[in-house]
Structure formats: C-alpha cells, structure tokens
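# just coords:
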C-alpha cells in the first residue's frame, strides 16, 4: 500500500530505508543503522501523525517553526502557483518578484531603520552571512583587526563552521574543530543557575561588568560584533535579567561594535510580535537574523535585515569598489519567498500575533503550575516558548547525568501519551504552534504533568530517588 506522504513505499519500507541509509542531525553514531527516529506522515493544525497512526500534539512546533500550524491550504497553494509560474532564478544575475516584495514586507516589520534584507537558505546561513558581513564591513572601513565576535556560553547560532564556532552549547562541540581566535565567550545569562546567594540585580551587574571587562581586555578596536539571541533558545529558554540587552547595546554603541540580534527562533510571532528585539526587549540592533517562522517551516528560507546607517558606511560613495560577494544558489528563492508572503498574510489576516499575546499568559501560568512537582527545579518562558527544568538534587550547581536521564524518561512518557516535547539535557522545552488553543494547552500540560509524575513514581520504585 502506498504511504500517505506520496511515496510508493509503505511505512515499514520507509522506516527501513531511513535505518539503512539516512544520517540524521545529531546522530548517535554507535546506534547508526540499529534504530531510527519516529517517522511522521501527516500534520494538521497543532498535531502530527506518525507511521503507526498515532496522533501527537507537536509541542516544539517542529523545530520552533510551524507558526501557523500544519495543513494550511494557503501556503500550499502559494508554493504550487509560484513553482508553476517561475520555479527558480539565478540571484547572481537576476531578481524575482516574490523576493523583492518579501524584502519590502520584512523591512516594514523590522524595528528602526533595518530596511535592507539579504536572503539565505535557513538560520545557519542567515547568521553566517551576517557574520561575514561584519568581516566585509570592517575590511572596507580599513579595520582588518576589528573582527572578534563576542558570544555567550549556551548560545546556539547554527551548524556552519563559523556559526558553530560561535555556539556555546557544550553538546554541539565535541569532535569538531571549532576553536577560533576571533570568537570570545561570555557567561550565559542563566538566572536560575546564577551563583548561590547572588540576587538577580547583582547578577545583572555581574554580566554587564563581565562584558565591559572583556571589551577592555580584547580592545574595542578588535571587536567587530556582539552576537546574541534575545533569549537563549536551545540553551534552555534562558531569559536575561531586565535591562540586560539595553545596557549591552549602549556599550556596543560607545565602541562601534555591531549588535546582531539572532531572531531565528523569536522572529515571526513566537513572542507575540513580528520581532522580539524592540517589542519585548527594548532594543533596535544593527542586524536581525531570521528563518524558521518566516515560512512557518513549509519550505526553507532565512536571511538578515540590516540597518541603513550601517549599510551607508560601506555603500554608495563609501563602497571603495567593494562587492559583498557572499551568496547562495538559493538566495531569495522565488518559491520560498512566495511561501513567506502567504505566511505573513495568514498571520495578519487571522490575527495570530494578537492571539499569541492573548493566550501566552495562560500558557505561562500553566507551565509555572508544574513547578509544584518535586522533580521540577525551574520553569521559565515568555510568549509561546517555555522550559521545564528537571532537577533531582537542588543543591547541585549544574545538571547531572541523572537529571538528563530523567528528562529522557519524561520525553518517552510524553510521546507514549500523545505529546512531542524537545528534551535538551535535563530540560523539556516547548514552543507550540502559534495557533494553539486553551483546550490544546490544557491537553499539553496534562500530558506533561502525567509524564513527570510517572517518572517520579518509577524512580521511587527503583529506589533511585525520594
């Protein structure tokens, strides 16, 4: 029987093909060829269905990206129509209508004077291209040494060599040669894991002081950019103390350091606004990177928006004969841009941003209710993104291997009960589609609560925790 994804192979044959031939991201090589990840076949709204016919609430919205949910005819029709009209053009020699229109639409949505847009293929290439612009920018300005990138421990920015080198998540670094002299890591703004006895206000001062000291130690004439997610997503939904971004932006302005806000996760509605930098965190950066939600995950697309003031320093009469030669075969792909335009139209027409702002307090309240459970050390979040951090020993300064095992058990129970969560270390991360309803939030929370309780009961029965 043909599989319902359109293949002539049945589900069992597809699972076997994946086992024998497919290498997935973050593949555990010891298990290569012996196990395979769950195969999903269909999606509708906030739900997906696996090859066994089980319906699952998609807690992470794919990978932070299916903003308007699955099975939206508007996006499918836009993709089909554009593919039939013009499926491709070389961005090196021509432009297409959807990319021009989308650039203008995004420019109208970004804060301040971020009015020029460069398109890429996804989040990694978006951040990589922004960082390459920093190199280009300072070379044209005659500052070849102003190239150091300040990043943060637990930050994540992509899988190209340059973006991976800027990603401070320890789990992404083993067995890769990622050390670069031009990358310098600062402390994660992890309020939950701040030094014992330190108030949140004191922690903010520590972080700002560390930033100022690092700038002084390296030298502002050697620092090109500060690269920061508004909230550290893959690092565990780490939300910096109030005022953190504004104060660091002020330091960057004083020293002519470009501020790159990596909104690959937070852009296009995740926090109830098109972008979170200004609306949520009170800053207008020099560059904003985006991907994921720009097409609601229907097709790949990414890019960055750039300040007019910054661009003016290296364009027109200031260009000095330079070319920003960074680019991709699929930059501004017409089908992807058509999908993004349709996605933006749906978000506007259906009032999805207002819906997120309306429902997010309820979502966060329900997430916080889980903190009453003994295994839960912390809950945190904003908008429709949240983290439940599981801790077996509250006195431990950092997550233990046992904590991580607990998270994996919770993840397993959730899947069996009909919910996908994203386990990151000892954390259960949730970022559901933006169209989720209160009833669906109640279902999500009920399954997650039940899974945590089941895990608690198992550990006690095994005599491993009390």
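Noted; the coordinates are in hand. These numbers come from a predicted model, not from an experiment. Numbering: from 1, shown residues only.
# CA only for contacts and neighbour counts going forward, please
Fine.
# I'd guessed residue 74 sits against residue 342; true?
Yes - the criterion here is Cα atoms under 8 Å, and residue 74 meets it with residue 342 at 6.6 Å.
# give the other helices and strands that the longest helix that the chain contains contacts.
Secondary structure of the chain per DSSP state H: the longest helix is helix 438-461. When contacts are defined as 3 or more Cα pairs under 8 Å, 6 or more residues apart in numbering; DSSP states H and E, helix 438-461 sits against helix 352-369, helix 401-417, strand 419-420.
# need the contact partners of it.
57, 59, 359, 362-363, 366-367, 370, 373, 375, 406, 409-411, 413-414, 417-419, 465-466 (Cα atoms under 8 Å, 6 or more residues apart in numbering).
# return the residues in contact with residue 192.
Counted by Cα under 8 Å, 6+ apart, residue 192 has contacts residue 378.
# which SSE is it in?
Per DSSP states H and E: residue 192 is located in neither a helix nor a strand.
# circling back to that earlier point, give the buried residues for the longest helix of the chain.
441, 444-449, 451-456 (16 or more other Cα atoms under 10 Å).
# follow-up on the earlier one: mean neighbour count, the helices and strands packed on helix 438-461: which tops it?
Most buried of the helices and strands packed on helix 438-461, by mean neighbour count (mean count of other Cα atoms under 10 Å): strand 419-420, with a mean of 26.
# how distant is that strand from the center of its chain?
The chain centroid and the centroid of strand 419-420 are separated by 19 Å under Cα atoms, centre = their mean, to the nearest Å.
# the structure to be compared is supplied as follows:
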C-alpha cells in the first residue's frame, strides 16, 4: 500500500466504506480529505482550493460554510432538537415547511410526506403508488416504469426504479414489476436526420408499446427526472414530456416527477416540472431543499392520491408508514430558512441571469475535437467526450479518456461530475458571472492538453 499522507487517510482506509467507490482502489490509495468550504469553493487537507462545479452531489445550492443556516440549526436544537410526527404529534417547523412547499408547488398539491433523503422520498412514492391502486380497487396495477440511465436512489425500491444495471448487479435487484423504457438521449441515440420532435415521438411510441405489451391494466406509474442527472445531465428532447404525458393519461397511469436534483431553482424555475411543463401526481424533492446542509426530503402528493390514502387508512385503521426522523425539527427549520434565503436572493432570477454566461461557456467547449455535445439549461449541463465527432463514436473504455480529462480539470482546481463519457456541471446556484468565466477558462485549459 502506498504511504498515506496523514492519520486521517489511514483511519479512513481502516474503518470507512465509501459509496459509489472502487473499494479495492480505495484500500490501496486512500481518499482525498476535504476539510472546509467557503462560498463555491472547498479545500482539501493539503490546502488546495477547488471550485466545486458539481455542488457536492448536486445539492450545495448555497455553497459551503453558511453561517446563517448553522445558527438556525443551533437555535432549533436548543429549542426542541428532536420530536417525531407520529400518532397525531407534531411541531411547528414541520407544519410550516409543509405549508411553504405546497405554496410553491408547480402544480396543485394536497399534502407533504417528509423523509430524510431523495432515495427515501422515491421509496415512499413507490409504496403510495401501490397503496393508491389498492385503495381504488385496482390491485392488479403494480408495475412501475422508469427509464434506462435514470437515477432515483439507493434503497431497494428506489434503486429498482433506477435504470443503471451496475447498481443492480449482484444485489439481486431490481425487484419484479419494475420496468425500464428508453433513455431519451437525443445526441447519443437519434437516427440520422431525425429531429428532436420526431425522436420524442419515437420515445413515446416505445413507452406505449411497453405498456401494451405488459397490459395497461397492470401499469401503476411512470417515473421521470426533468433533467437526467446521473444519466450525465441529459436534457429531454423537444416535445418529450408532452408526448409522454399524453400516453400516461391515455392509460390512466400515475406520473411521479423526481425533482431531487432539479427542484429549487436549478433549471431556471423553482421546479424542473415548470421548465418542461410536467403535470405530476407526486413530486419527490431533497438536496437543495436544505442546500445540502442537513438530511431532509419531501414527497408532495395531489388530492387524488390523498383521498385514496384516507380511504385506505380508514380500512386499515391507520396509515402504517413513517420514519423516525421524518420532519425532524432541526432539518425542517434549516429547510425553511433555506427557502427564505432563496426568496431574499431571488435565486430563480439569479439563475436565469447566470444561464446566459453559463451556456455560453458550455457551448464554447463544442469547438474542442473531443467534445461531441455540450448542452444545458439554467445552471445544469453536460458535455459528452467522443473519439470521433462525425460518428459520435466514444473512446474505448480501457483508454479512460474521460477519466483522464476529469483528472486534468481537477488538477486545475475544478471539480465536475464524471458519468461514463460525460462530464456534468451543476455549480452552486450562488455562482456569479466572473466565477463562471473562471471555471470555463480552467476547463478549457485542461481540454487543450488533449487535442
């Protein structure tokens, strides 16, 4: 094993399992330790400063080291640092946060169910989909359709939704009744001469064919992220969600929007559902709900779903679902304050102003011979690394060219998200124009080494 730089590295290798990590490589090389953050930057234990252009895991919307939110958490801990919301008990922060979320929801919603993570929010939505159809007398509606390359979480149900086979391998997943339709990645999979609208029509037709093959009477719900984050920050092609929703309405299939990444300003609206004219029955959200500073998530449900929940709760005697830390008062207080900060900063308007320089910088990378596509919206986007632009042919996996490009970018003090052949951008929403210019200057310098 190589010599590790300090005792923290040694203790990490001895004691800690890291998610989404090559465990053998980690044991051999150890981690990079990050020690503090300030604004849009983080610092490692060697003192190196990085522009965190991935906002951690898409979530540090207000950057790092927010003293105001720290004080809110401290004050709430001193007041009532924990209480549950089981069996008719409640507390102010959870009630106020639920009211605020319903107030800003992109479509009319009736109630809020709190959890601790985006995975749990989607997991809860799966249960409520089945609960709903049982309540209305259609228990045969059990199958759920998501999309290849989608990501909806890591619990057993939410990872079954997830359309990434590497996350299923040897975990005996996905569970039965979880199906996947096409990954709507226009750049990668469109036919020669096919417009985005034509491609969207083909994607909707493929979904309908899957529904008919399985039997419409068995299909319970369809899941979709407005922008496919872990798919590589892939935007939907023009007309996609209109056509998809036409199919869902035709066969009476519930629609769940996974807003875990896109919610709270990321796409230039408060919700990605507004950006792409989605009309979901349920909305899962997390990450930027608390600016990533404390674990909390929420599932918003419409009146149709809630009325069925009332019926089934009457039948069963109670709504037998919940989490110990659901609506935790400290997490709820921090989330409430986060939403206040968004209002004070005019965060949606700020994202819209920053979209122009962000997209200009992103599109400037298209001139590089290895960048096949570069697209985004708001403050989220991605570039695809290819060996040949004309054919869109990727590099052989063993050459690890995207990995090497990502490493060079990190050497220049910028952290992006590497996803297969794509590099994804999702900087903190507080980033300014000068910082955007600096970010793309450094990335451009790194890419020039690969001409």
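In hand now; what should we look at? Please read these numbers as outputs of a predicted model, since none were measured by experiment.
# looking at residue 74 and residue 342 of the first structure, which one has more neighbours?
residue 342 (22 against 13; other Cα atoms under 10 Å).
# look up how far residue 24 of the second structure lies from the aligned residue in the second structure for the more buried one.
Under the alignment (TM-score structural alignment), residue 342 of the first structure maps onto residue 337 of the second structure. Separation of residue 337 of the second structure from residue 24 of the second structure (Cα to Cα, to the nearest Å): 41 Å.
# before we move on, the earlier item: just put the helices and strands packed on helix 438-461 of the first structure in JSON lines and tack on distance to residue 241 of the first structure.
Conversion of these to JSON lines gives the following (distance: least, Cα to Cα, whole Å):
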{"stretch": "helix 352-369", "distance to residue 241 of the first structure": "18"}
{"stretch": "helix 401-417", "distance to residue 241 of the first structure": "25"}
{"stretch": "strand 419-420", "distance to residue 241 of the first structure": "29"}
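# so which of the ones you listed comes closest to residue 204 of the first structure?
helix 352-369 (23.1 Å; Cα to Cα).
# quick one: that closest one aligns where in the second structure?
Under TM-score structural alignment, the match for helix 352-369 of the first structure is residues 347-364.
# check stretch 428-448 of the first structure too.
Against the second structure, stretch 428-448 of the first structure falls on residues 423-443 (TM-score structural alignment).
# ok, residue 249 of the second structure - how many residues close by?
The burial count for residue 249 of the second structure: 11, using other Cα under 10 Å.
# matching it against the first structure, which residue comes up?
Match for residue 249 of the second structure (TM-score structural alignment): residue 253.
# give the helix, strand or coil label for residue 334 of the second structure.
Of the three states, residue 334 of the second structure takes helix under DSSP: H, G, I helix; E, B strand; the rest coil.
# quick one: it from residue 38 of the second structure, how far?
To residue 38 of the second structure, residue 334 of the second structure is 18 Å away according to Cα to Cα.
# looking at these two, which is more packed in?
The residue with more neighbours, out of residue 334 of the second structure and residue 38, is residue 334; 28 against 13, by other Cα under 10 Å.
# do I have it right that the more buried one meets residue 71?
No - judged on Cα under 8 Å, residue 334 of the second structure makes no contact with residue 71 at a distance of 9.1 Å.
# residue 306 of the first structure belongs to a helix?
No - according to three-state DSSP, residue 306 of the first structure belongs to no helix; its state is strand.
# residue 267 of the first structure: how many residues sit nearby?
25.
# how much space between it and residue 284 of the first structure?
14 Å.
# mean deviation, the match of helix 352-369 of the first structure versus the first structure?
For stretch 347-364 of the second structure, the mean distance to aligned residues of the first structure following superposition is 0.9 Å (mean Cα distance after the TM-score superposition for the first structure).
# list the residues that contact the residue nearest the centre of the second structure.
The centroid of the second structure falls nearest to residue 261 when counting by Cα atoms, centre = their mean (3.0 Å). Residue 261 of the second structure makes contact with 58, 59, 229, 285, 286, 287, 288 under the criterion Cα under 8 Å, 6+ apart.
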